[in-house]
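# Using only what follows, build the 3D model:
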Amino acid sequence: FGQLRAAQGLMARCAPMLIRLGFCSAICASRRSG
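Have a look, this model is predicted:
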């Protein structure tokens, strides 16, 4: 139970970073193709 909560906390902490990384890569890809 505690492990699950720790995993959720880790995901909540990493999610914004992953979203930002995906957003930046998408912008770079569109600039490169454009």
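
# For the rest of this, base every contact and every neighbour count on C-alpha atoms.
Fine.

# Buried ones in the stretch of helix or strand A26 belongs to, by neighbour count?
According to DSSP states H and E, A26 maps onto helix 2-33. Residues of helix 2-33 include none that count as buried (16 or more other C-alpha atoms under 10 Å).

# so how far is it from its chain's centroid?
With C-alpha atoms, centre = their mean, to the nearest Å as the basis, helix 2-33 stands 0 Å off its chain's centre.

# Please generate a structure for the following sequence too, so the two can be compared:
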Amino acid sequence: HVSAKLRVFIDWVVELMAAHAPMTNHQKTTSMS
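Below is the predicted model:
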């Protein structure tokens, strides 16, 4: 089980990475969720 804070942190990191990775930007967060 992932805590709420960790879940939010992960989502933020994924969005940040996606913003800096145009190659994988089309996948957004679907690959991590």
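
# hang on, the earlier thing: counting contacts, what elements does the helix holding A26 of the first structure pack onto?
Using 3 or more C-alpha pairs under 8 Å, 6 or more residues apart in numbering; DSSP states H and E, no helix or strand is in contact with helix 2-33 of the first structure.

# Next, name the residue at the spatial heart of the first structure.
Nearest to the mean C-alpha position of the first structure, by C-alpha atoms, centre = their mean, lies L18 at 1.2 Å.

# Map that one across to the second structure for me.
Aligned counterpart of L18 of the first structure in the second structure: R7 (TM-score structural alignment).

# could you check the distance from that match over to V13 of the second structure?
Look at R7 of the second structure and V13 of the second structure: by C-alpha to C-alpha, to the nearest Å, they are 10 Å apart.

# That'll do, ta.
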